[in-house]
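In: here is my input, please return the structure:
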Amino acid sequence: MRIGIGIDTGGTYTDAVIYDFDQKEILHSAKSLTTRDNLSKGIGGALDGLSKDLLKQAELVSLSTTLATNACVEEKGGRGKLIFIGADREVVDRTGKLYGLPDSREIFFVEGEVSLSGEIVKEPDWDKFVKDCKEQLKDVDAVAVVQQAGVWNHECETKAKVLIEKNYGLNTICGHELFSDLNYIKRGASALLNARLIPVIAEFLESIKYALEARGISAPVVIVRGDGSLMSERFTTVRPVETLLSGPAASVKGGVELTLEQDCLIIDMGGTTTDLAIIQDGIPVKAENGVAVGKWRTFVKAVYIDTFGLGGDSAIRYNRFGTPIELLSARVVPLCIAAATWPIVTDKLELLVKSGISSSNDAGDFFYLVKEPTNPSYYTEMEMALCQALKTEPRIPSELAAELQIKPYQLPLERLEKEGIIMRCGLTPTDIMHVKGDFDRFDRKASRLGVEYAAKYLRITADQLADLVYEKVKFTLYANILRISLAHTYPDFKSKGVPVEFDRLIRKNWDAAKTSMNKNLLNVDFSIPYTLVGIGAPIHVFLPDVAKALHTHYVIPENASVANALGAVVGNISATTVVEIHQEQDQPYIVFGKSRNYYTMDMDEALELAKTEAREVARIEALNRGAVGDIIVTLDIEGAAFPSKSLDSVVTIKVKATANGRILI
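Out: The predicted model follows:
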């Protein structure tokens, strides 16, 4: 019997399974709260729910996580710095924000130029570069270096990396090490995101290592990439951006494994986000041009997964003078969970309700200290004072403001929240589920008090508020399923977005689905022929009504709540590389290789050079990711000759090699 352990660390829960590779079945499963202040506690809690004897027999530990995805959605992460060599600042100003880049004043621009044929036209002034780095790289965790034409010649990227690591000891990644795609703005955004995620994933891997060693588990560790394949622990520390959509990709594999549905939508509702993937003929649809998460548009190749901010821990915001209930994409700790950890939360909520004072939104939220700042000099005196005030227990804004002698709206919360130093607790759908009796794992009294406080402000009953939240969750799920389905069916909607008129139509259809009374002159009814496969702890509460409104059926499989952990352990290694051949009129064919460029006047020779280069690079990449045994490499060739304004024709040929290997022999 060959045993593997699958672990998924989500924003709210950490799941674990013991899997029998020979019988292809789950032997044990367990679930524990994710402990963001110390991830090893939550991971250890899940492992402790499994058979100790089987744990020590494990030959492999495979991990999936939503931490990188959640960091993008919640705008959290380390302090990364992007260095652009040869970039046009005006182009960056005009288009950078479309891909998630910060203001250009936060980017380090360096002069340098590489021609379209891969020749260095102008090399940076390296002495000046090293000197300028002292100011540019202060207070930075990691660095991304991207040359405007670095996919054709990456010598300058590589030299910049060597100089930074030698003189400043900072973790540095080059754009060409991550992606071979041309759009340097998007490449820059992807590389910067990689730098920001390095401390996030490093903390995760340290927690995993600690939890495994404490339980005598010595099996090798691998991590799920966004395309559902696996990579080694060492590889992950360098390329954490490839864990984007790791958790959702694992849930897709797990959902397909559990249901064997050939045409379906996999809907994974977690604590922070809901992820939706499309399965056609048993194969997940892939993202053609890289994935987008939150504000970031990247070149990360992955299963096509649409992630939107909706989960059990979505922050509920209420307003008496507009839309009464809104669900924010930001995750907060549910009041019921906070009170289970700190009973004083319930006491303070009771005092708030009894006070007779009602206010909107965060007046009833709590804040607690997740971790102390590692470098106090990075923060203001007021930020440090706020951290000091949270050392003993969670507090509401009015308490903090009184201690710091400022108004509540002056509290310096934003940066501390974004960097994960402090965490917010507030009213969430998980609390509403406790009030309605659909979930009862934590402190129901705290949830009820939070609902009473919000309902009092809105001048409605607690039951009415709970119904409004359920209605909001269901409609948000319904609307996003339709938005994604429309975009997949009609490509214009994917590139340009679904027109606002459709939003109104979607709303009308949802309202009509809840009643048999419909007196519209024209009825447009949406239906989806695909099965809705529900994954994740809260999904069973909301999916039935959504499926009914879409005139389809749904499946919530056994072990649905640990599908991510199952998906993590059933994957293998896959690595893809693309080598491009380029020729203009009577000029030589240029083969843009990984380590060097090749020039030849013979087309057949250029093609053979490209094939050899692509095969070898893909094979080495698979080995670096942890493949063992025989590695199978397949080739795919795309070619085109097209007119040029100044030349008779331009030839571009792409040779794509995909290497597949096993993680276990």
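In: could you use CA atoms for every contact and neighbour count after this?
Out: Will do.
In: which stretches of the stretch 351-500 of the chain form helices?
Out: 381-389, 397-404, 414-418, 429-436, 444-458, 462-489, 491-496, 500-513 (DSSP state H, counting those that start in this stretch).
In: for these, give me CSV that also has distance to L566 and mean neighbour count.
Out: CSV is the format used below for those (distance: least, CA to CA, whole Å; neighbours: other CA atoms under 10 Å):
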stretch, distance to L566, mean neighbour count
helix 381-389, 39, 17
helix 397-404, 41, 16
helix 414-418, 31, 15
helix 429-436, 24, 24
helix 444-458, 31, 23
helix 462-489, 24, 18
helix 491-496, 31, 12
helix 500-513, 34, 15
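In: quick one: the residue lying closest to F21 once chain neighbours are set aside and R331, what's the gap?
Out: What sits nearest to F21 in space, not counting adjacent residues and going by CA to CA, 6 or more residues apart in numbering, is R2, at 5.5 Å. Using CA to CA, to the nearest Å, R2 is found at 38 Å from R331.
In: of those two, give the one with the bigger neighbour count.
Out: Legend: neighbour count by other CA atoms under 10 Å for R2 and R331, higher for R331 (28 against 14).
In: now the second one, please; I'll put the structures next to each other:
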Amino acid sequence: MTLHYLLGIDTGGTYTDAVLYSETAGILAKAKALTTRHDLSVGIGEALENVLESSGITAEAISLVSLSTTLATNALVEGQGGRAGLVMIGFGPDDLKRDGLAEAVGTDPVIYLPGGHDVHGNETRLDLGALEEALPLLQQGVSSFAVAGYFAVRNPDHEIRVRDFLRENCHLPVTCSHELSSKLGGPRRALTTLLNARLVSMIDRLVGACEDFLCRRGIDAPLMVVRGDGALISAAEARLRPIETILSGPAASLVGARHLTGLDDAVVSDIGGTTTDVAIMEKGRPRLDAEGAVVGGYRTMVEAVAMRTFGLGGDSEVRINDRGLMARMELGPRRLVPLSLAAALHGADVIGILERQLRATHVGRHDGRLAIRTGVPDHLAAGLQAQEAALFARISNVPVALEQLLTSTPQKATLDRLVARGLVHICGVTPSDAMHVLGRQGQWNREAAELGLRLAMRQKDGTGQPIAGSPEELAERIVARLTRQSSEVILTACLAEDGIGDIDPSRSTLIDRALRREPGIVQFGLSLDRALIGLGASAPVYYPAIGEMLAVPCEVPGDADVANAIGAVVGRIRSTVTVFVTVPEEGVFVVSGAGENMRFSDEEKAFGTARRRATEAALAHARDSGADDAAVSIVEEIDAPQIEGNRKLVEARFIATASGRPRMVHD
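Out: Below is the predicted model of the structure:
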């Protein structure tokens, strides 16, 4: 039996984790490094060098490398991503009003072209005139294109022609909707395609950073990426369809949670720097969301674990509302660079700003807030408006105080747009800083964390009193707020799974009384019907209190900090292909999907062709993704009601799924 060494990587918003794993001996070594967003290869390289050094395994012995990431999820939660041009074929402006598409588009350009197909794949003539006219100027303001055609899942010809035109006339990435989903629902498919286009450059940089390191170190092994449903795809596939990596990290964490705890039924909650991801595990498998993953408020067509992602993590923005009699505190959804981390990276520059602000006699509106470039490549700043470009030019790779940067009120909105584009980070107080002040975390700079909390506690509530008497008191309140908000998001996810998602735990008086154990003639309590598994690097410091608040057993496994990286290497490749049979007229059967449309006069011949085509396409796709000895299963869904005593075929769907372990380089 060949001994395989598998290398698992998880690139999160704050940390990049690496694990060296053997299928016989388990975890051999693990390591962490800060995620370096300006150049992802730096953080990836550091984590991988550390794990190889501590394991003593040579680079040549690695059989497989597998990557999970929360970067795509974080980008959608935080409203980040490149600017994309959306080409709609056969749709009109009113279609933007459906499925949240207009909100997702925002200020990105949309081009409408005549064309498209009907449900049976028959075309309306395509006219490229509007795109030809707009392209010279359009390509200067976007970083990618998304193409969505009317009923393209039944006939993708127009999407392909538009894609080919764009590729011939500009060099930007192009995503077509039929490549991402075979489901009907044009506006939601267009939304999914738009989000995919925005993520292309980010995932391309991530995969490229991994490949560069592997090449440099002489690791000649297949590179896989975890998909949102926990399955693996090849790095090449992930580059084409980065939207499939949304919830990649959370999906990997579920696979890792099952592997680390052995629990079959649990609520799994994974806290990172940017997000908290909550999912339900039943009988050893995660529940899948049949309607498509919801991330950042958008319902996509990506099949993924039924994971709910909330903008709450160790690096969440601490927002203090001091307008009432009692100051109120909320965390997230935006991620900030913790002041303790900023000072660990930039030392005296950060400390000097905070000390100067603390010496001032008046409380500044932007005290404790700094801005710094993320360091992404310059071409990703394409399409900035004049005021955005001017402000961006004043921000460098060294933190600058917002009080010095923002000279007028409108500039705050301009800065927020730069943050949303992923070009600028805001540094400020976060729960991670509170933990440094309390001595429960110590990896970064405690002095900066304390200075930040001293600045924040100078704010006064409605009674004219400072919101806290000491940095430690404020830190305890921040951590208590994270405990409460974490409990609320876990309950939100569980209530939704129970079909009562209309109850908002953050607004419910009864849930509030139950969580606070408030005494009364009527006493309220709540719990979960299964254990809570806490994952993430900071899970050991946060989750015991969360489990106590929810009155549920809480398990934080010893390797909770690298559960995603573990899940990445123990997953399987899985490919699903759907082929349709429809009846446009009596006695005519049209087979569509996984190839050109075909017409038959015999139903059984059409069904046989559809079965064979779905099976062969699923197997071929699984093999292309690196599956070894893939097995295939097929599900047939036939809609054929009896009408006036006669069977009438409406539609048949042949869904083939091929699955197998990744091919190892030393097999």
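In: circling back to that earlier point, right, and the helices of the stretch 351-500 of the first structure - which one's nearest I663 of the first structure?
Out: I663 of the first structure lies closest, by CA to CA, to one member of the helices of the stretch 351-500 of the first structure: helix 462-489, at 33.1 Å.
In: that closest one vs helix 444-458, what angle?
Out: 90 degrees (axes from the mean of the first three to the mean of the last three CA atoms, to 10 degrees).
In: helix 462-489 of the first structure packs against which elements?
Out: Applying 3 or more CA pairs under 8 Å, 6 or more residues apart in numbering; DSSP states H and E, one finds that helix 462-489 of the first structure makes contact with strand 325-331, helix 429-436, helix 444-458, helix 491-496, helix 500-513, helix 539-549.
In: the residue lying closest to G587 of the second structure once chain neighbours are set aside - how many residues pack around it?
Out: Of all residues not flanking G587 of the second structure in the chain, S601 sits nearest, at 5.6 Å (CA to CA, 6+ apart). Around S601 of the second structure there are 12 other residues, counting by other CA under 10 Å.
In: which residues touch S601 of the second structure?
Out: Applying CA atoms under 8 Å, 6 or more residues apart in numbering, we find S601 of the second structure in contact with G587, V588, F589.
In: can you put those in TSV and add distance to R481 of the second structure?
Out: TSV is the format used below for those (distance: CA to CA, whole Å):
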residue	distance to R481 of the second structure
G587	65
V588	63
F589	60
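In: just the buried residues of those residues.
Out: F589 (16 or more other CA atoms under 10 Å).
In: filter the contacts of S601 of the second structure down to the ones in strands?
Out: Those of the contacts of S601 of the second structure mapping onto strands are V588, F589, per DSSP state E.
In: what's the closest of the contacts of S601 of the second structure to Y150 of the second structure?
Out: F589 (20.8 Å).
In: point to the residue nearest the middle of the first structure.
Out: With distances taken as CA atoms, centre = their mean, T69 lies nearest the centre of the first structure, 1.4 Å away.
In: quick check: T430 of the second structure touching G314?
Out: Yes - counting by CA atoms under 8 Å, T430 of the second structure touches G314, with 6.7 Å between them.
In: which residue is the nearest non-sequential neighbour of the aligned partner of the residue nearest to the centre of the first structure in the second structure?
Out: Aligned counterpart of T69 of the first structure in the second structure: T73 (TM-score structural alignment). For T73 of the second structure, ignoring the flanking residues on the chain, the nearest one in space by CA to CA, 6+ apart is I246 at 4.9 Å.
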